[in-house]
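[1] fold the following.
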Amino acid sequence: MFDKLQFIKDKFQTIEQQLSDPEVVADQNRFRKLNKEYSSLKEIVRAYDDWSRAKKQLDEALSMQKSEQDPEMRALVEQEACELHERLPELEQQLKILLLPKDEADSRNAIIEIRAGTGGDEAGLFAADLMRMYQRYAERQGWSCQTLEVSEGSVPGSLKEVSLEVSGHDVYGILKFESGVHRVQRVPETETQGRIHTSAASVAVLPEAEAVDVEIRKEDLLMDTFRSGGKGGQNVNKVETAVRITHVPSGIVVACQEERSQLQNRERAMKMLRSKLYDIQIAEQQKSRADLRRSMVTTGDRSAKIRTYNFPQSRVTDHRIGFTSHALPQIMQGELDPLIEALRMHDQSERLQAETA
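    Here you go, the predicted structure:
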């Protein structure tokens, strides 16, 4: 492992020199590519430097421990050596995690699709709650969150389905574990007997695809326009600005009506279509590695119930990893960091076990 780390550090230093070369700076494509690689290696090199310093300090402390005659100084050196002995394994574990193969899609933006499931109107209200939860989490992260498509439910404030585009740093890598069926247990506002109802909504998180990721032939597309039914200004019901695209080979249908112009809606609809097709490619690749990675967190099986939000007990439980929190109000306000961090740590542990198996 440490030979590999030294190779990475040498490569990092070479790239660092290249980035200051005027010829490289003048070639913007090459500069961007090198800068991206530099950024991906920076955290590994920093962690390796931390380990190297700690290892050197430990060696020096052990050497002083043998030669030091002063009892007080010897005790201080022994204490320092003991602390470094404990720290080195932690730094090595961090390095092992950083060296795990990266999922190329992790650094991409994401599209979140939320659909009301079983539970009638209450499921639609819960779908709207989930949408707000992710919007607030995105805001906390400093990400951009835009609505691509929305279909309102039969009661005010409810949703049949909604698609959100979330843009920022490592969005898909952070949100990908949210895919699955989310269940809610609470007393609906319309319930007169005070009985707890169970409803559900499904969440799908897709990596945003670039044009080069998926080949889409024009002859495979059916495109039609219609009048937007939502907000959009005075022309919203007079001009057919909304766009619906059908990808014939896969049967996938996407639509967008949130923008004011037909061109903008068509561009956003194509972005959604590319992401859906790219997600199919990713799923097929993951399926081929399923025998190595059995964790529910890593398979992204959307048919499974992944989480329960129990309002009477103010409890949220993620069933894949046995994580429970009694901070439900904060989570619904977008404070998802503890939950997402637990999922990421579980995923890293599973991958480390697979690497060493």
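[2] alpha carbons only for contacts and neighbour counts from here, please
    Fine.
[3] and stretch 246-253, which residues are buried?
    By 16 or more other CA atoms under 10 Å, the buried positions in stretch 246-253 come out as Thr246, His247, Val253.
[4] which residues are contacting it?
    Asp220, Leu221, Leu222, Met223, Arg244, Ile245, Val254, Leu273 (CA atoms under 8 Å, 6 or more residues apart in numbering).
[5] on that earlier part again, out of the buried residues of stretch 246-253, which comes closest to Glu23?
    His247 (44.0 Å; CA to CA).
[6] how far away is that closest one from Glu240?
    Relative to Glu240, His247 is positioned 20 Å away (CA to CA, to the nearest Å).
[7] can you map out the helices along the stretch 251-357 of the chain?
    262-288, 296-299, 328-332, 337-356 (DSSP state H, counting those that start in this stretch).
[8] same question for the chain.
    2-18, 22-26, 28-67, 71-98, 121-141, 171-175, 262-288, 296-299, 328-332, 337-356 (DSSP state H).
[9] please give me the structure for this one as well, since I'd like to look at both together:
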Amino acid sequence: MLVRGCGLRGIPTKLPAIRLLPRWYKRFYSENNNSTVLSDDDTLHKNELPLVLIKKAEEYSKEFIDLEKRLTKGENFNVDDQKRFAKCSSVAETLKTYEESLSELRELEEMINMDPSLKDDAAKEIAIKTPRFNELSSSLLGKLLPVHPFADKPCLVELRPGVGGIEAMIFAQDLASMYMNYAHIHRWKHHIISQQVNESGSGILSAVISIDQPGAYDRLRLEAGVHRVQRIPATETKGRTHTSTAAVVVLPQLGDDSEKTADAYERTFKPDEIRIDFKRASGKGGQHVNTTDSAVRLTHFPSGIVISMQDERSQHKNKAKAFTLLRARLAEKEQQEKEAAGIAARKEQVNSTDRSDKIRTYNYPQNRITDHRCGFTIHDIPGVMAGDKLDDIIDATRTYDTEQKAKNLIVD
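    Modelled structure (predicted):
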């Protein structure tokens, strides 16, 4: 059962009302709390959080009391103190409601054991209150999980073909259309920053899409990885199914692609850190191609990142777009390095476009899409590619990601 809600600034979410956490979660609770855990056949399982997570929530509650005392004494709070106060307050309030709801359910369960004549009435009350309790459990867990530092940012979606030649280029173009359709359905502002089309006219060599909705990065960041397609290409004469791949990279957008912003960001680099080369744009020809030095190539020496941009006729506009992309890649690289330093850091972006690194398969003959991280499968390729059903896959991967982070919280 999924209950639709509304996320950050209009970003759609689905809050799992029942069974957010899988079997490992139930086993952990049973082993550590001496509680009877219902089987998978039970439709209303009470998702109590493990004691170790409740203790973490109680620590936030104690910190909230201390911060509240400081506030009543008239102490000045800086920005960090204010953020911490808001987080602790939210956790404390949710924990209180969670414990009250859990207490009510336990009383009803005891009522059934003590007075069988009240079993039917108590069971009805349990059926009504359990979904609400599970929503509180999910909410409290979400508040305990660390928030991604770029969660509230817009994003850049970068696509490039992998293994498979022309078919891989066509698939990369299909994915680009899917994400633009998704943005259009949710009424998010978006535009193409850069797109290099294959000379034959079939598919793309690369594309970068800017999705300007705040919070879009958090919604789409788990789309990053190698996507694999299995289908019969239009050029296939013998009806054989081909396998191709395309890489998707999702980057946080930390600034716009205006020339003023780019100039300000350029000044943050030392002269020996970055090189800017200008050259004539390549292509089939035309009034502006190969006639002016409008193409820009940025080389950032410390990271080894190289960015080329030639979509605009203006050299200044190409330079601004190149710096926007550089800024996003450097921010993501820094965040990845921080995550890699952790005990259970998880690699979230693409290091190669090899088939073995796939996160998702689009099987056209079977009209099936399977995400290999969480095992979620949907039989509606047209609906997903049109953007209508993509939320179903995103919600499944986000739930899986929540489960993994909850494991890490318990281990830590």
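[10] now, of the contacts of stretch 246-253 of the first structure, which are buried?
    Buried among the contacts of stretch 246-253 of the first structure (16+ other CA under 10 Å): Leu221, Arg244, Ile245, Val254, Leu273.
[11] any idea what Ala341 of the second structure aligns with in the first structure?
    Using TM-score structural alignment, the equivalent of Ala341 of the second structure in the first structure is Ser288.
[12] ok, that match - contacts?
    Counted by CA under 8 Å, 6+ apart, Ser288 of the first structure has zero contacts.
[13] same list, the buried residues of stretch 246-253 of the first structure, but as TSV with distance to Thr324 of the first structure please.
    Converted to TSV, these look like this (distance: CA to CA, whole Å):
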residue	distance to Thr324 of the first structure
Thr246	41
His247	41
Val253	37
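[14] nearest spatial neighbour of Tyr400 of the second structure, skipping sequence neighbours?
    Cys374 (5.8 Å; CA to CA, 6 or more residues apart in numbering).
[15] that neighbour: neighbouring residues, count only.
    Using other CA atoms under 10 Å, Cys374 of the second structure is surrounded by 16 other residues.
[16] so which bit of the first structure is stretch 24-41 of the second structure matched to?
    So stretch 24-41 of the second structure sits over no part of the first structure, by TM-score structural alignment.
[17] sorry, back to before: nearest to Lys66 of the first structure, out of the helices of the stretch 251-357 of the first structure?
    helix 337-356 (36.6 Å).
[18] give me the range in the second structure that that closest one lines up against.
    Helix 337-356 of the first structure maps onto residues 391-410 of the second structure, going by TM-score structural alignment.
[19] how near is Trp143 of the first structure to Pro338 of the first structure?
    Distance from Trp143 of the first structure to Pro338 of the first structure, by CA to CA: 18 Å.
[20] quick one, which of these two is more surrounded?
    Using other CA under 10 Å as the criterion, Trp143 of the first structure and Pro338 rank with Trp143 on top: 18 against 12.
[21] and that one, what's its match in the second structure?
    By TM-score structural alignment, Trp143 of the first structure lines up with Trp188.
[22] residue at max distance from the center of the first structure?
    Gln69 (55.0 Å; CA atoms, centre = their mean).
[23] gap between that residue and Val77 of the first structure?
    Counting by CA to CA - Gln69 of the first structure and Val77 of the first structure are separated by 11 Å.
[24] OK, contacts around the aligned partner of Ile97 of the first structure in the second structure?
    Under the alignment (TM-score structural alignment), Ile97 of the first structure maps onto Gly142 of the second structure. Applying CA under 8 Å, 6+ apart, we find Gly142 of the second structure in contact with Thr402.
[25] and the gap between Gly142 of the second structure and Leu409 of the second structure?
    11 Å.
[26] what's the answer for His186 of the second structure, then?
    If you go by CA to CA, the gap between His186 of the second structure and Leu409 of the second structure works out to 33 Å.
[27] again with Gln213 of the second structure
    For Gln213 of the second structure, the distance to Leu409 of the second structure - CA to CA - is 30 Å.
[28] the more surrounded of these two?
    Gln213 (21 against 16).
[29] ok, that one - contacts?
    Lys153, Pro154, Cys155, Trp188, Lys189, His190.
[30] I'd say the fourth one and Ile211 touch.
    Okay, so that is Trp188 of the second structure. Yes - counting by CA atoms under 8 Å, Ile211 is a contact partner of Trp188 of the second structure at 6.9 Å.
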